[in-house]
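Asker: okay, structure incoming, though there's no sequence with it:
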């Protein structure tokens, strides 16, 4: 009688444990597919952070160079934003991909 009770309890705990494991893996709010999806999203966002930090450093470097010199400021405005003086015309020569030849 005691052996049957122990075997029943062992089977019960094994079955309960398997059910709990299946529930936590597939049906819970923090299930395995959600965790994997969040992990990939985290890595994508971390790579975006690296990209934007590099861009910020590049822009800060350009800004320091441009605001330090009036001639560079004018050159920067002409090249980047195609600004011009009142009495002149600006022509931009592009290639077959509609990209400017000079960068």
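Answerer: That came through, no problem. Just so we're clear, the structure is a prediction, and the values are computed from it rather than from any experiment.
Asker: CA atoms for contacts and neighbours, from now on please.
Answerer: Noted.
Asker: max-length helix in the protein?
Answerer: helix 32-67 (DSSP state H).
Asker: so what does that helix touch, helix or strand wise?
Answerer: Other helices and strands packing on helix 32-67, by 3 or more Cα pairs under 8 Å, 6 or more residues apart in numbering; DSSP states H and E, are helix 70-81.
Asker: pull the residues that contact the helix it packs on.
Answerer: Residues from elsewhere that reach helix 70-81 (Cα atoms under 8 Å, 6 or more residues apart in numbering): 65-67, 83-84, 103.
Asker: try 7 Å this time
Answerer: In this structure, residues lying in contact with helix 70-81 by Cα atoms under 7 Å, 6 or more residues apart in numbering are 66-67, 83-84.
Asker: next, the one to line up against it:
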């Protein structure tokens, strides 16, 4: 039986069975296992995205709460109705001024 003699200094540690098993185990755990590093990295990035969404929605909730507080007063509700729905009081005239650049044309549509 002739054994192959490995003379390379890089492959010399892989002659030891324990080191070879350790390397195979490390590669398996990093790339192929159900709890691999790749899956953990993907899950961590998903968690970061969800945290960003959570922060965004918290800011939106705060903005909406401020708008609700504004609309809960009589003055705020009247201002909203006048600006959005062009409502008016009796014996009051409303003039809507539209500028040329704010008008929709056929080219804009």
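Answerer: Done, it's in. The structure displayed is predicted, hence computed values, not measured ones.
Asker: picking up where we left off before, what is the most widely separated pair among the contacts of helix 70-81 of structure 1?
Answerer: 67 and 84 (18.4 Å; Cα to Cα).
Asker: just to revisit the earlier point, JSON lines for the contacts of helix 70-81 of structure 1, including neighbour count?
Answerer: Rendered in JSON lines, the data for those read as follows (neighbours: other Cα atoms under 10 Å):
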{"residue": "66", "neighbour count": "17"}
{"residue": "67", "neighbour count": "12"}
{"residue": "83", "neighbour count": "14"}
{"residue": "84", "neighbour count": "13"}
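Asker: nearest to residue 54 of structure 1 among the residues you listed?
Answerer: residue 66 (18.4 Å).
Asker: how about that closest one, what's its partner in structure 2?
Answerer: In structure 2, residue 66 of structure 1 lines up with residue 71, judged by TM-score structural alignment.
Asker: residue contacts, its match?
Answerer: Applying Cα under 7 Å, 6+ apart to residue 71 of structure 2 gives the contacts residue 77.
Asker: give me the three-state assignment for the equivalent of residue 35 of structure 2 over in structure 1.
Answerer: Aligned counterpart of residue 35 of structure 2 in structure 1: residue 30 (TM-score structural alignment). Judged by DSSP: H, G, I helix; E, B strand; the rest coil, the three-state class of residue 30 of structure 1 is coil.
Asker: and the spatially closest residue to residue 30 of structure 1 that is not a sequence neighbour, how many neighbours?
Answerer: Of all residues not flanking residue 30 of structure 1 in the chain, residue 24 sits nearest, at 7.5 Å (Cα to Cα, 6 or more residues apart in numbering). Using other Cα atoms under 10 Å, residue 24 of structure 1 has 14 other residues around it.
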